[in-house]
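**Q** the following comprises the amino acid sequence and a computationally predicted model.
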Amino acid sequence: MNFKKAFTVVLMLFVSIVSFAQGAKKLDKIIKRDYQIIECTIAKMSDKTVEYSLPGETLQIALDVSQIARIDFASGRSQTFDVSANTAPSGNSDPVTASLEIKPNTIAVLPVPYVNSDNQEGSEDMAKFAQNDLYNKLLDKSSNIFPLTVQDLRVTNSLLHKAGIDHKNIDETPIEDLEKILGVDNIVAAKVSYTMNSGTTATTYNSGNAKVSDNNKKIKTNDVSTTTANTQVYYYYTVYFDMYKNASKIYSQTRKPFLAVKDSWMDSISYLLKRSPIYVKK
């Protein structure tokens, strides 16, 4: 092999090694709050923005930190951006609410306050159960609410938790703010209010044996009487059911179940959902 050919082979090998090294270069990853992932090279960070460049480009792009959930650096280090820790400008003690990019045709199910109207006490477990029940009903009827997509319940509750919102104060938060926090343009909000009452019924069972005397033909009877008391608890529900689109209320109904049994509120939820404007019969 002459010198020229040898030089050409070495040069091609060098270029290949350089190209491979560049192609194998690890990139930083920006995970946005709308779940978009940007693979890039981060050049600069500040309290307000992160500047980065895309692979193969030198142009630097600035991204507001309020849109970022986490950054996974090429070095292996991760940094989480918790907007709930941010504070509002001087003179306002309220926390800054993170705003997500609104995803069109997406609906979120809010926690469902489950409140005893006699003492105004709410149950966190029942609020989660009722929310999950309504969420599953929407999933089961996904073909009937097309083109709407139901936001995953874990995502909804995680975003609400970061914003300091739960079943106790969900009614105090404006729908417009909730849509921005959750990044949806549709919201279903329900509430279950109830009272309880009990009643006791007594059932008596009689049994007796008759005996005839051979001497005087008189009838003798030994009676046995048993009384059983049954206590029944009655639940009287009022179900409030609201739907919003782009912060405007599009549906609002109140319903009281016909039966006063423990889970009758679930039937009312199904009834109201099927008569809401998002539901289309197939």
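**A** Cool, the structure landed.

**Q** from here on, contacts and neighbour counts on C-alpha atoms
**A** Noted.

**Q** the stretch 51-200 of the chain: helices as residue ranges?
**A** Applying DSSP state H, counting those that start in this stretch to the stretch 51-200 of the chain gives helices spanning 124-140, 153-162, 175-182.

**Q** how about the second one: buried residues?
**A** Read it as helix 153-162. Going by neighbour count (16 or more other C-alpha atoms under 10 Å), the buried part of helix 153-162 is 153, 156-157, 159-160.

**Q** how about stretch 230-241?
**A** Result for stretch 230-241 [16+ other C-alpha under 10 Å]: buried residues 235-241.

**Q** how many residues are close by the residue nearest to Ile278 when sequence neighbours are not counted?
**A** Once flanking residues are discounted, Ile278 sits nearest to Ile145: 5.5 Å by C-alpha to C-alpha, 6 or more residues apart in numbering. The number of residues packed near Ile145 is 20, by other C-alpha atoms under 10 Å.

**Q** repeat for Asp177
**A** The local packing of Asp177 (other C-alpha under 10 Å) involves 14 other residues.

**Q** where's it relative to Tyr240, distance?
**A** Separation of Asp177 from Tyr240 (C-alpha to C-alpha, to the nearest Å) stands at 21 Å.

**Q** which strand or helix spans the nearest residue to Pro277 once chain neighbours are set aside?
**A** With C-alpha to C-alpha, 6+ apart as the criterion, Pro277 has its nearest non-adjacent residue at 7.1 Å, and that residue is Tyr251. Using DSSP states H and E, Tyr251 sits in strand 248-255.

**Q** here comes the other one, which I'd like you to weigh against the first:
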Amino acid sequence: MALRDYFKNLKLNLKKMRILISGLLLMSAICISAQTKLDKVLMVNGETKTGSVVGISDDAIEFIHEGEALKYKLKKADISKIEFGSGRIEVFNEVKGSTKDAMLIDHHNKIAVLPFTYILDGEQKKNDATERKVQQEFFSLMKDHVGILNVQPTTETNAILAKSGVNDENFIQFSMPEIANMLGVEYIIQATLSISKKGASSYNSSSLFVKQNQSKDKARGSSFSVNSTQIEYQTSLNMLLYNDNGDVVWSRTKEAFWPNKDAYKQTLKFLLKRMPIYTK
């Protein structure tokens, strides 16, 4: 009897364990599914299809709509661009539309760079000229490396923001879709430049000058020493790319390698080349 009860209990325990494992696997699958971002295919007629891009050929893509299993073929000629769940963006064609839809269509394939938030030694420098200086520098770097996307001039961006009453003091009160509508763009780049003094390094250099005495044919020399101090900085850039729905399409933070105050310039180039909209 004892042996029979042992195997009976063992069978029950194995059954419970199978149920527990099945439940854990199901929960894991649900979590993975929830974390996976879907792809968005924007058509030239303004329509947006949400699902998964499962294949790309020379003239079409293979697409499965959200919640379905049937595979469709969409011609590349009918596609404006694809926003992959990974954050990468692939642009195919310009968007077409009627005059009636001009306000909506005008957003497509346009991008604006906001004035950079500038933080010096932990304090935000509001309305500082550096905000617009770095904004213009990044505009100049990216305008020829975004494919068919049209980059809005910074003077136009800043003028629209000023006329709409948006400034450093109240920027937090506006959502990204509201900013996108103000500017008439589909994508917005927002960035923060942080620079902090790390300390100072001192250098000493010595030089020897030799002067020839022509009359006595003897050489006379003199030496001098120069002390110099160089201030070192720690520079960090945080950059985000939003779409006009307010979604963060891409984000990256990068510490500058060099300790000088202008080290951010090389960091701007580094970040630009890693953006999903970048083209050579």
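**A** Perfect, thanks for sending it. Remember, it's a predicted structure, so these values are computed and weren't measured experimentally.

**Q** before we move on, back to that, which ones among the buried residues of stretch 230-241 of structure 1 map onto strands?
**A** 235-241 (DSSP state E).

**Q** distance between the lengthiest helix in structure 1 and the chain's centre?
**A** As assigned by DSSP state H, the longest helix anywhere in structure 1 is helix 3-23. Distance, stretch centre to chain centre, for helix 3-23 of structure 1: 55 Å (C-alpha atoms, centre = their mean, to the nearest Å).

**Q** just after it, pick out the following helix or strand.
**A** strand 28-32.

**Q** what span of structure 2 is that next one aligned with?
**A** Here strand 28-32 of structure 1 fails to align to any part of structure 2, judged by TM-score structural alignment.

**Q** other SSEs contacting that strand?
**A** With contacts taken as 3 or more C-alpha pairs under 8 Å, 6 or more residues apart in numbering; DSSP states H and E, strand 28-32 of structure 1 sits against strand 37-45, strand 68-72.

**Q** mind checking the ones you listed for the one nearest to Glu51 of structure 1?
**A** strand 37-45 (5.0 Å; C-alpha to C-alpha).

**Q** sorry, back to before: tell me the angle of the strand holding Tyr251 of structure 1 relative to helix 175-182?
**A** Computed with axes from the mean of the first three to the mean of the last three C-alpha atoms, to 10 degrees, the direction of strand 248-255 of structure 1 lies at 100 degrees from that of helix 175-182.

**Q** elements contacting strand 248-255 of structure 1?
**A** Using 3+ C-alpha pairs under 8 Å, 6+ apart: strand 248-255 of structure 1 touches strand 219-245, helix 264-274.

**Q** so what's Thr201 of structure 1 up against?
**A** Neighbour list for Thr201 of structure 1: 229-231 [criterion: C-alpha atoms under 8 Å, 6 or more residues apart in numbering].

**Q** tell me where structure 2 has strands.
**A** Using DSSP E, strands in structure 2 cover 39-43, 48-56, 60-65, 71-75, 79-83, 89-91, 110-113, 117-120, 123-124, 150-151, 187-213, 218-243, 248-255.

**Q** for Gly23 of structure 2, find the nearest of these.
**A** Closest among the strands of structure 2, once you apply C-alpha to C-alpha, is strand 48-56, at 26.6 Å.

**Q** the closest one aligns to what range in structure 1?
**A** Going by TM-score structural alignment, strand 48-56 of structure 2 sits over no part of structure 1.

**Q** that strand: how far from the chain's middle?
**A** Relative to its chain's centre, strand 48-56 of structure 2 lies at 23 Å (C-alpha atoms, centre = their mean).

**Q** list the buried residues for that strand?
**A** Buried positions in strand 48-56 of structure 2, judged by neighbour count with 16+ other C-alpha under 10 Å: 49-53.

**Q** do the same with stretch 119-127 of structure 2
**A** Ile119.

**Q** list the contacts of it.
**A** Contacts for stretch 119-127 of structure 2 (C-alpha under 8 Å, 6+ apart): 117-118, 168-169, 192-197.

**Q** and it, how far apart are its ends?
**A** Terminal residues of stretch 119-127 of structure 2 lie 11 Å apart, using C-alpha to C-alpha.

**Q** chain center to it, what's the gap?
**A** The answer for stretch 119-127 of structure 2 is 21 Å, by C-alpha atoms, centre = their mean.

**Q** the residue nearest to Ile278 of structure 1 against Pro277, yeah?
**A** No: between Ile145 of structure 1 and Pro277 there is no contact under C-alpha atoms under 8 Å: 9.0 Å.

**Q** residues in contact with Ile231 of structure 2?
**A** Residues counted as contacts of Ile231 of structure 2 (C-alpha under 8 Å, 6+ apart) are 197-201, 260.
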